[in-house]
Structure formats: C-alpha cells, structure tokens
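**Q** okay, sequence plus prediction incoming.
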Amino acid sequence: MAKETGRKMIAQNKKARHDYHIEDTFEAGLVLTGTEVKSLRQGRASLVDGFGEIDRGEAWLLQVHIPQYDNGTWTNHETRRRRKLLLNRHEIEKIEHRTQAKGLTIIPLSLYFKDGRAKVELALARGKKEYDKRHSLAERQASRDAEREVGRRLKGI
C-alpha cells in the first residue's frame, strides 16, 4: 500500500477562534487505539468541548468526542476518554509554565492526518468577554464591507 502524504482535515473547532484570543499554537501527536483511528479515517470527530491539561509532566487531551467505530466489536473505545498528547519535554514545560503563570487554557483547534499520522493543533488561549466577541464581529463585518466597496469601485459599479 502506498504511503500517505499531505494533510487530511478531520475536524475543526471553528467556535474556538470566536470564543478565545489565540496566543500560541502547537502541533501534537495523539496516542490512539485501532478503532479510534478507523473512526477518524471516516472523518468523524468533534472538538467542541475539548481541552488540554498537563498532569505530572504529561500532556492530555480531554472531552474530545471520537464516536465508536461501526464495525468494531468488544475492542471498541470510549468516545470521550483521556488521550495522551505526544509533545517534546521542552514544549510541555513551556505550555505548563504559561498556563499556570498567565491563566491561559489549552484548546484543540483542529484534528487532522499528516503523512498518515493523527495530529492535533493545540492553542494556548485566553477567553474573550462578551463585548470582545461583539467587537471582533463588528471589525470583521466592517472589513468585509470595505472589501466589497473596493470591488464595486474597481468594477465601475
């Protein structure tokens, strides 16, 4: 069988960029069981409630929903189990220090296959207040309106 190359997106947490100020991102591998990988290859996962934590020098991903594999038997996995993240020791220490000192949280942004291996993009983020969300929404709308107007002027409308 030919080796997989490239990046195949499985799931994205689109609401995370709306609810959080993203400060830094990391790419981490995942420790998965066989039925979890098969379920991910079918493109089934949800990152909505997911978050990360550092526990005794190890990084963990919690509350990420990977549904059970349809053709799995007694070997099927729990849908929301703790999954170990594969990061370098330096990255784990950096993340742990920043989450404790600055009050940041670890959230998953996307889940994908990169060269045949399951990866998750993590973000160190700070929660937005309600007025911040409205402000960023208004900024995005204003930039869209400006781009639309520039396009109209270029077309001569």
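**A** All right, it came through fine.
**Q** all contacts plus neighbour counts: C-alpha atoms, from now on.
**A** Will do.
**Q** name the element the residue nearest the centre of the chain belongs to?
**A** Nearest to the geometric centre of the chain sits Leu109, at 2.0 Å (CA atoms, centre = their mean). Here Leu109, judged by DSSP states H and E, is contained in strand 105-114.
**Q** these two touch, right, the residue nearest to the centre of the chain and Ala123?
**A** Yes: distance between Leu109 and Ala123: 6.6 Å, which falls inside the contact criterion (CA atoms under 8 Å).
**Q** which residues in this structure form helices?
**A** 16-19, 34-41, 89-102, 130-155 (DSSP state H).
**Q** can those go into CSV with extra columns for mean neighbour count and distance to Thr75?
**A** Below are the helices of the chain laid out as CSV (neighbours: other CA atoms under 10 Å; distance: least, CA to CA, whole Å):
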stretch, mean neighbour count, distance to Thr75
helix 16-19, 17, 32
helix 34-41, 18, 7
helix 89-102, 14, 31
helix 130-155, 12, 43
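**Q** wait, which of these is closest to Gly50?
**A** Within those, the stretch nearest Gly50 is helix 16-19; the backing value is 10.2 Å (CA to CA).
**Q** want to throw the helices of the chain into CSV with distance to Leu47?
**A** Shown next, in CSV, are those (distance: least, CA to CA, whole Å):
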stretch, distance to Leu47
helix 16-19, 9
helix 34-41, 12
helix 89-102, 20
helix 130-155, 20
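**Q** put this next to the first one:
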Amino acid sequence: MARPTPLAFDKKKIVAENRRARFEYFVEDVYEAGIALTGTEVKSLRFGEGSIAESYAEVKNGEVWLVNSNVPEFSHGNRFNHEPKRPRKLLLKEREIAKFHGAVERKGMTLVPLSIYFNGRGRAKVELALAKGKNAADKRATMKERDWQRDKARIMREHS
C-alpha cells in the first residue's frame, strides 16, 4: 500500500518564494517535486540566493522542466560554475507528470512554482501548484477581501 502524502510539506529552510502566485492564480493542487541541481547551484541556494518570481514549469517529452528560475552563480565557484537561468528538471512520478500534462493541455491550467526550500533531509524541493489564471475582476476582489480583513483586524484591536 502506498504511503499517504503529508498534508503540509516539511519545509526547514525556504530559499525563494513566489508571493505573487497566489494573487495572480487560483491555486488548485499543490505538489512537492525534487529538483535536479549541480553542486554550485546547491551551494548558491544554501546561501539563500535564488528567485522564482517570473518562473513557470512546463511538460516537455514526458518530463517537467522549471523554466526562467534564477539561481545566481556561486561566488566561490570556478570554471565549472553553472548557468544562472538554465532550465532545471523537476523530479516527479510518471502519474503526476501525466496528470499535469492532461490539465495543461485540456483545462488550460498552468504549472506555477510557489517556493524552493530544503526539507528536513537537506534535499532541495520545489512546491509546484496546478493553477488557473485570474482575470482583472478576480484580482480586484482579492484585493478588496485582503483590505477588509486588515481593516477588520484593526477595528477589533481598537475595540478590545
């Protein structure tokens, strides 16, 4: 019998976070994926450098690739240093890849990375979301709801 997946991922050290993703997209499902990195990329991420603000994931030839993520060159690296914006392969099960491919092709969804982090065992992981884009009215409603929650908290603080 398969081991049940945990409800929340074991995030020990968050390196990069895409904070605009939840504003720009309706997040349907969230998955944890491994990421294939070179040695200097891992060292650079351990120093807390890296960005996934403009990145996305795509399914190509039965593999999932993280595109446009920026991991700067390692400062103490030598001639074997990595290329900062290269596509990086994500490590997923075939069933998950097939699910992503079907959702992207048929339903018009997008694969958006939410964060890069190191788990409890020290492995670099990507939190990947299957998401649907919001239109301008949905974004306005999100902003209105966020402002109301902030005002409500302020009013409760003042009257308590």
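**A** Structure's in. What do you need? Keep in mind that what you see is a predicted model, and the values were worked out from it rather than measured.
**Q** ok, and what's touching the strand holding Leu109 of the first structure?
**A** For strand 105-114 of the first structure, contacts defined as CA atoms under 8 Å, 6 or more residues apart in numbering pick out 5-14, 16, 47, 50-53, 99, 118-126.
**Q** same thing but 7 Å
**A** The contact list for strand 105-114 of the first structure, computed with CA atoms under 7 Å, 6 or more residues apart in numbering, reads 5-13, 16, 47, 50-53, 99, 118-126.
**Q** return the members of these classed as buried.
**A** Taking 16 or more other CA atoms under 10 Å as the criterion, what is buried in those is 8-13, 16, 47, 50-53, 99, 118-126.
**Q** which of those fall within strands?
**A** 8-12, 51-53, 118-126 (DSSP state E).
**Q** where in the first structure does stretch 132-148 of the second structure fall?
**A** Aligned using TM-score structural alignment, stretch 132-148 of the second structure spans residues 126-142 in the first structure.
**Q** likewise for stretch 41-48 of the second structure?
**A** By TM-score structural alignment, stretch 41-48 of the second structure lines up with residues 36-43 in the first structure.
**Q** again with stretch 105-113 of the second structure
**A** Counting by TM-score structural alignment, stretch 105-113 of the second structure pairs with residues 100-108 of the first structure.
**Q** end-to-end on that stretch?
**A** 18 Å (CA to CA, to the nearest Å).
**Q** roughly how far is that stretch from the heart of the chain?
**A** 14 Å (CA atoms, centre = their mean, to the nearest Å).
**Q** also stretch 48-63 of the second structure?
**A** Mean-position distance between stretch 48-63 of the second structure and its chain equals 8 Å (CA atoms, centre = their mean).
**Q** and for stretch 121-134 of the first structure?
**A** That offset, for stretch 121-134 of the first structure, works out to 14 Å (CA atoms, centre = their mean).
**Q** next: stretch 27-36 of the first structure.
**A** On CA atoms, centre = their mean, the centre of stretch 27-36 of the first structure falls 14 Å from that of its chain.
**Q** in it, what counts as buried?
**A** Going by 16+ other CA under 10 Å, stretch 27-36 of the first structure has these buried residues: 27-30, 35-36.
**Q** wait, isn't Ala125 of the first structure in contact with Tyr20?
**A** Yes: applying CA atoms under 7 Å, one finds Ala125 of the first structure in contact with Tyr20, separated by 5.8 Å.
**Q** who are the contact partners of Gln68 of the first structure?
**A** Contacts of Gln68 of the first structure by CA under 7 Å, 6+ apart are 39, 76-77, 79.
**Q** quick one on the thing from earlier: and the contacts of the match of stretch 132-148 of the second structure?
**A** Here stretch 126-142 of the first structure has contacts from 18-22, 104-105, using CA under 7 Å, 6+ apart.
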